[in-house]
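1. Coordinates for the following, if possible.
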Amino acid sequence: MFPTPIDKASAPVRGLYKVALPLSLLIWLAPIIAVALTSIRGQADLTSGNYWGIPTQWQMAENYAAVFRNTPILHYIGNSFLVTIPTVIGAVAMSCLAGYALGIYRFKLNLLVFFIFVGGNFVPFQILMVPVRDLSLKLGLYDTVTGLVLFHVAFQTGFCTFFMRNFIRDLPSELIDAARVEGASEFQIFWKVVLPLVRPAIAALAVLIFTFIWNDYFWATVLIQGDHAMPVTGGLKTLNGQWVAQWQLVSAGSIVAAMPPVVIFFLMQKHFIAGLTMGATKG
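-> Below you'll find the predicted structure:
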């Protein structure tokens, strides 16, 4: 039923694994390597088509300095934080409340409501582009950070509720019953019993949502037009020159823009792994 551990597999399978794993890793890393190399090249290399070879002009300091000096990337990064942090807080908070209600209480429409939350994740977001844009225009939220935050909170809450409901549902019901016997209110049970127990899951979910929202490009360009509210993913396209494509600056800006999620992941790595493996073993 389960795959055979690689150390117990046959010799040909082990040999194939040793060849396929580095090759797959190289293919996966190839775009990142290309961007990193491009970010330290000079314009002459790109003009001559030297995309993968050793750079003839090493301009790491010049390219990265130009990104911060000649472009508003810090402003775009600030906008990304203004969008991402409230979204993470809002989506995680709402999903904890909804997950608690769906995981603890037993009512007739429990499963139906849960399926509604889950079903929203299967709707292709491209078909929502026009109605969401029209709605944001009618509500006066188009081209604003608030509008983008509200949309992301609404769109991410379904996945977050699915995530939190399953973790909360696995908690021992005896803990909830004991708290009720002691006279704790439902909010006290939620705040002092449930949330501390699912803290690793909350941390893992926060890291996932932070990464999803920070890397969003589609909705950043659909709901935002001006630079005043444009996140960094949408703002990177402005790093190109008007007449000449400055891919070295775009690549350097992409590396800079990718740093916050990487830093967040490594800072929260312990909690992230604990959250993903929570409930994997019993006893």
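2. okay, CA-based contacts and neighbour counts for the rest of this
-> Will do.
3. for the host helix or strand of I85, packing partners?
-> Per DSSP states H and E: I85 is located in helix 73-104. Applying 3 or more C-alpha pairs under 8 Å, 6 or more residues apart in numbering; DSSP states H and E, one finds that helix 73-104 makes contact with helix 145-169, helix 199-214, helix 232-235.
4. Would you do the same for the sequence below? I want to compare the two.
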Amino acid sequence: MSVTADPVQDRTEALLKPHEGGPKSGRRWLMPVVLTLISLIWLFPLLLALVNSFRDYAYTAKNGYVSWGGFTLDNYKNAWSQGDFGLHFWNSFIITVPAVLLTLFLSSCVAFVVARFSWKINIALLGFFLAANLLPPQALLIPVYRMFRAIQVPFWFSESGTLLNSFQGVILVNVAFQTGFCAFVLSNYMKALPKELYESAVIDGASVTRQFWQITLPLCRPALAALAVLQTTWIYNEFFWATVLFQQGDKYPVTSSINNLRGQFFTDNNLVAAGSMIIAVPTLVIFFVLQKHFVAGLTLGATKG
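-> Here you go, the predicted structure:
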């Protein structure tokens, strides 16, 4: 007795079976090669700076930077002492941590109101907070400087009696410029949350404040982690407003330490490279600690149809 094959099953297996050959099969290797080359081109300056940060300046001056040898740890020791990294790291910590926490909190509040309540001013409110990101900081330099100089504050809040030359002033500027972007991202994230959660919370008698703290914020953990990494990097590396608002060098953030490594007549590029590597360490640590949540926040919605 002969067994008759199922034509539908045979066709399905033929469609699912990967086709060999064809016009596109020879180009499958092209995209990985192109991406690898782009990655190497992008990483080359960073790797070159990392390698030369461990090399002696006299050796590279004689043999060139594209050479091998002359390795030493003196560049990091000298950079730490000459750049006064201990003081400036502390200054950056004072500025970055409160600014990031305050930015995420305020933007979460704005995003919750925009996403949770259907008011006619929602779009206008979000646009108002986002407008700060559309203006270049240089255009606001003189107005912000004069405003901070005119605002009188208690001496326990600022030693100068104004918002100039104070950490609080730099923190407020960074919060003002970053809140709009974070509110825009979080509002889109919160709008994707199931409305049934809030309906069940209302039936159970949960107040709006409780919905915000116990439902919304825990569900927004990936987005908050991704924004925390971005905001820490941006505020930590920001030096424009610090240069404008600070009048004393001992309050500058760590990005100013690079200027202390430049000589009057020549610059030891290996020493500067070592200082740059030192400055980059905190942001790398934060990224690797929050890497899981950061990737989850960036890829949210990628698989939704």
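5. which of the helices and strands packed on helix 73-104 of structure 1 is buried the deepest?
-> The highest average neighbour count among these, using mean count of other C-alpha atoms under 10 Å, belongs to helix 232-235 at a mean of 25.
6. Pull out the buried positions in the helix or strand just after that one.
-> With elements assigned by DSSP H and E, the helix or strand that comes after helix 232-235 of structure 1 is helix 247-267. Using 16 or more other C-alpha atoms under 10 Å as the burial criterion, the residues of helix 247-267 of structure 1 that qualify are 247-257, 261, 265.
7. so where in structure 2 does the helix or strand following helix 247-267 of structure 1 end up aligned?
-> Next along the chain after helix 247-267 of structure 1, taking DSSP H and E as the criterion, comes helix 269-277. Taken onto structure 2 by TM-score structural alignment, helix 269-277 of structure 1 occupies residues 291-299 there.
8. Excluding its own residues, what touches the matching stretch? List them.
-> Stretch 291-299 of structure 2 is contacted from outside by R221, P222, A223, L224, A225, A226, L227, V229, F287, using C-alpha atoms under 8 Å, 6 or more residues apart in numbering.
9. Pick the one among the buried residues of helix 247-267 of structure 1 closest to F187 of structure 1.
-> Closest to F187 of structure 1 out of the buried residues of helix 247-267 of structure 1 is F265 (30.7 Å), distances taken as C-alpha to C-alpha.
10. For that closest one, which residues are in contact?
-> F265 of structure 1 makes contact with V207, F272, according to C-alpha under 8 Å, 6+ apart.
11. Could you report the separation of it from I116 of structure 1?
-> Using C-alpha to C-alpha, to the nearest Å, F265 of structure 1 is found at 30 Å from I116 of structure 1.
12. ok, now T84 of structure 1?
-> 25 Å.
13. Quick check: the residue nearest the centre of structure 2 vs Y189 of structure 2, distance?
-> For structure 2, the residue sitting closest to the mean C-alpha position, by C-alpha atoms, centre = their mean, is L230 at 1.6 Å. Applying C-alpha to C-alpha, one obtains 16 Å for the distance of L230 of structure 2 from Y189 of structure 2.
14. Over to G263 of structure 2?
-> Per C-alpha to C-alpha, G263 of structure 2 is found 49 Å from Y189 of structure 2.
15. hmm, back to that, looking only at neighbour counts, state which of T84 and I116 of structure 1 leads.
-> Neighbour tally, T84 of structure 1 and I116, criterion other C-alpha atoms under 10 Å: the higher count belongs to T84, 26 against 11.
16. Tell me the residue in structure 2 aligned with that one.
-> Going residue by residue (TM-score structural alignment), T84 of structure 1 aligns to T96.
17. what's the answer for L112 of structure 1, then?
-> Under TM-score structural alignment, L112 of structure 1 pairs with A124 in structure 2.
18. Assign a three-state SS to its match, would you?
-> Classification of A124 of structure 2 using DSSP: H, G, I helix; E, B strand; the rest coil returns helix.
19. contacting residues around it?
-> Contact analysis of A124 of structure 2 by C-alpha under 8 Å, 6+ apart lists nothing.
20. That one and L46 of structure 2, how far apart?
-> Here the criterion is C-alpha to C-alpha. By it, A124 of structure 2 lies 42 Å from L46 of structure 2.
21. cool, and L134 of structure 2?
-> Counting by C-alpha to C-alpha, the gap from L134 of structure 2 to L46 of structure 2 is 30 Å.
22. Name the residue in the two with the higher neighbour count.
-> The neighbour count for L134 of structure 2 versus L46, taken as other C-alpha under 10 Å, is higher for L46 (13 against 10).
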